[in-house]
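Q: All I have is the shape, not the residue letters:
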């Protein structure tokens, strides 16, 4: 029985907790510490609210889910013996492994970037492992991530790109679905019908790609017959520089992280 602790109760922590519950983890094995939100979240989800010291003493795996600016204050407030050899999984976006290791010396640390889809166990998470990580800690950390969806190991230098593609892009996908639905509404569909059709089509198309040995170009060709209505729509998107717009949005997201 693994007990999962969360230091912080923000949006990502809540999404991960919901994913664990969906995966069948007992609410009694999920612990949260946050001075302002833990009690409310515990009441809502049936999990346990503890203070940070109690959480470190009780949990087998602790997710660091607080704000980057809180790193020093939180790490200095905790007795060092409580995190020695403790498995800490960070979801603090802007804090690298070196900074985490300096803040929690002697801990077993994994840096991750999940996206919001972890709440329904369809997340995409990048991870990087500390050099001192034991085999047992690595196994436990990856098993934890597997409960929440898919994972990919990346160099930390690629985390900004991953954050744009996986972390921010759900918002862009929602915007695309909204645009598809609006086109449906303008042509007579109800709001709910248009949203259902658009969302299910995007979901099915993504699953088709992942299940296929083909690339997107080949799959586009399989749908768009020469001279047909789909090709007409693709030409209109191309004329409006659809690809360039998407790439520009992702690049702006990446660039903003470096400002």
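A: Yes, it's here. Predicted model only: the values in this text are computed from it and were never measured.

Q: contacts, neighbours, all on C-alpha from now
A: Fine.

Q: Just the strands from the stretch 51-200 of the chain, written as ranges.
A: Ranges of strands within the stretch 51-200 of the chain are 61-64, 87-90, 108-113, 123-129, 149-153, based on DSSP state E, counting those that start in this stretch.

Q: can you list those strands in TSV and add distance to residue 33?
A: Converted to TSV, these look like this (distance: least, C-alpha to C-alpha, whole Å):
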stretch	distance to residue 33
strand 61-64	10
strand 87-90	14
strand 108-113	19
strand 123-129	23
strand 149-153	24
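
Q: Can you say which of these is nearest to residue 185?
A: Taking C-alpha to C-alpha as the measure, the strands of the stretch 51-200 of the chain were each checked against residue 185, and strand 123-129 came out nearest at 29.8 Å.

Q: Second structure for comparison follows:
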């Protein structure tokens, strides 16, 4: 009799454990479905929560944890592909650096002797510049030196005229602008007309002076060419 009771108790405990496992499994399945984006039936949710002894907060926390772990697992599953891509990139980088080293070696082989030669050429050009200065400074032709001095003096005089006229032209434009501004805000028509007339006079003066500048610039260009030609003659032996 005691033996039969013991077996009965074992059978009941086994069934209870099985039902508990089924309730836990049902809750876990519900969590998986919701975490995967599937919307379950409300009655089913209520039934699973009741049978498993879980609350809505328990379900919410379990779903959030499941979603977080799914995201973490997705990151982990990417590691083989990421590693493969990184190794391929590293291979290309190594190949590129190897090519760069070869190119640098070729460049060095070509450039080094040219750099050395350019340094020699620079020294020779520097010496030639010193020779040019000595030729100019030791020119024995007094007439040529006098002519150059006269041309230089003319250049300075013409340049002074150009600068003077340019400054006066700018002043005229500035005065004309100020007068027209005053005319635009004047409340007396007579005063406005008088101011505009004065502005016109300044602008006419600027135009007349500007007409004088053009031939002076032409003269300046001719004198500068003349100076260049004369200075070239200083370099004749």
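A: Thanks, I have the structure now. Note that the structure is predicted; figures quoted are calculated from it, not measured.

Q: Superposed, how do the two chains score by TM?
A: Once superposed, the chains reach a TM-score of 0.21 (TM-score structural alignment, normalised by the length of the second structure), with 79 aligned residues with a C-alpha RMSD of 5.2 Å.

Q: for the strands of the stretch 51-200 of the first structure, which one sits closest to residue 243 of the first structure?
A: With respect to residue 243 of the first structure, and counting by C-alpha to C-alpha, the nearest of the strands of the stretch 51-200 of the first structure is strand 123-129 at 22.7 Å.

Q: helices or strands up against the closest one?
A: Helices and strands touching strand 123-129 of the first structure, as assessed by 3 or more C-alpha pairs under 8 Å, 6 or more residues apart in numbering; DSSP states H and E, comprise strand 108-113, helix 135-148, strand 149-153.

Q: what comes up buried for the second one?
A: I take that to be helix 135-148 of the first structure. Of the residues in helix 135-148 of the first structure, those scored as buried under the neighbour-count criterion (16 or more other C-alpha atoms under 10 Å) are 137-138, 140-141, 144-148.

Q: And the first one, by the same measure?
A: In terms of neighbour count (16+ other C-alpha under 10 Å), strand 108-113 of the first structure has its buried residues at 108-113.

Q: Likewise for the last one?
A: Of all the residues in strand 149-153 of the first structure, those buried under the rule 16+ other C-alpha under 10 Å are 149-151.

Q: Can you add distance to residue 45 of the first structure and give these back as CSV?
A: Compiled in CSV, the buried residues of strand 149-153 of the first structure are given as follows (distance: C-alpha to C-alpha, whole Å):
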residue, distance to residue 45 of the first structure
149, 21
150, 24
151, 26
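
Q: Of all the helix elements in the second structure, which one is longest?
A: When secondary structure is assigned using DSSP state H, the longest helix within the second structure turns out to be helix 79-137.

Q: same for it, what does it pack against?
A: In terms of contacts (3+ C-alpha pairs under 8 Å, 6+ apart), helix 79-137 of the second structure is packed against helix 189-234.

Q: I'd like to check the angle between the helix it packs on and helix 79-137, please.
A: For helix 189-234 of the second structure and helix 79-137, the angle between their directions (axes from the mean of the first three to the mean of the last three C-alpha atoms, to 10 degrees) works out to 70 degrees.

Q: Show me what helix 189-234 of the second structure is packed against.
A: With contacts taken as 3+ C-alpha pairs under 8 Å, 6+ apart, helix 189-234 of the second structure sits against helix 79-137, helix 142-185.

Q: Is it possible to get CSV of those helices that adds distance to residue 192 of the second structure and mean neighbour count?
A: Rendered in CSV, the data for these read as follows (distance: least, C-alpha to C-alpha, whole Å; neighbours: other C-alpha atoms under 10 Å):
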stretch, distance to residue 192 of the second structure, mean neighbour count
helix 79-137, 62, 12
helix 142-185, 4, 16
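
Q: Stretch 97-109 of the second structure: how far from the chain's middle?
A: Centroid displacement of stretch 97-109 of the second structure relative to its chain, using C-alpha atoms, centre = their mean, to the nearest Å, is 29 Å.

Q: ignore the last one, stretch 126-134 of the second structure
A: Per C-alpha atoms, centre = their mean, the displacement of stretch 126-134 of the second structure from the mean C-alpha position of its chain is 44 Å.

Q: next one: stretch 167-186 of the second structure
A: In terms of C-alpha atoms, centre = their mean, the centre of stretch 167-186 of the second structure is found 43 Å from the chain centre.

Q: Let me see the residues that make contact with stretch 185-201 of the first structure.
A: Under the contact criterion C-alpha atoms under 8 Å, 6 or more residues apart in numbering, stretch 185-201 of the first structure has outside partners 177-178, 180-182, 184.

Q: List the buried residues for that stretch?
A: For stretch 185-201 of the first structure, a neighbour-count test (16+ other C-alpha under 10 Å) marks 185, 194-195, 198-199 as buried.

Q: Likewise for stretch 204-214 of the first structure?
A: Residues of stretch 204-214 of the first structure classed as buried under the neighbour-count rule (16+ other C-alpha under 10 Å) do not occur.

Q: before we move on, what about stretch 174-183 of the first structure?
A: Within stretch 174-183 of the first structure, the residues that count as buried by 16+ other C-alpha under 10 Å are 177-178, 180-182.

Q: Next up, the contacts around residue 210 of the second structure.
A: 165-166, 169.

Q: can you give me the helices in the first structure?
A: According to DSSP H, the helices that the first structure contains are 11-22, 38-45, 52-58, 71-77, 80-83, 97-103, 135-148, 159-162, 169-186, 191-211, 216-223, 229-239, 242-257.

Q: Format the ones you listed as TSV; extra columns: distance to residue 126 of the first structure.
A: As requested, those are exported to TSV (distance: least, C-alpha to C-alpha, whole Å):
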stretch	distance to residue 126 of the first structure
helix 11-22	14
helix 38-45	26
helix 52-58	24
helix 71-77	21
helix 80-83	23
helix 97-103	13
helix 135-148	9
helix 159-162	7
helix 169-186	14
helix 191-211	18
helix 216-223	23
helix 229-239	31
helix 242-257	16
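
Q: I'd like to know which of those lies nearest to residue 90 of the first structure.
A: Across these, residue 90 of the first structure has its closest neighbour in helix 97-103 (8.2 Å, C-alpha to C-alpha).

Q: and that closest one, what other elements does it pack with?
A: Of the remaining helices and strands, those touching helix 97-103 of the first structure by 3+ C-alpha pairs under 8 Å, 6+ apart are helix 71-77, strand 108-113.

Q: contacting residues around residue 105 of the second structure?
A: Counting by C-alpha under 8 Å, 6+ apart, there are no residues that residue 105 of the second structure touches.
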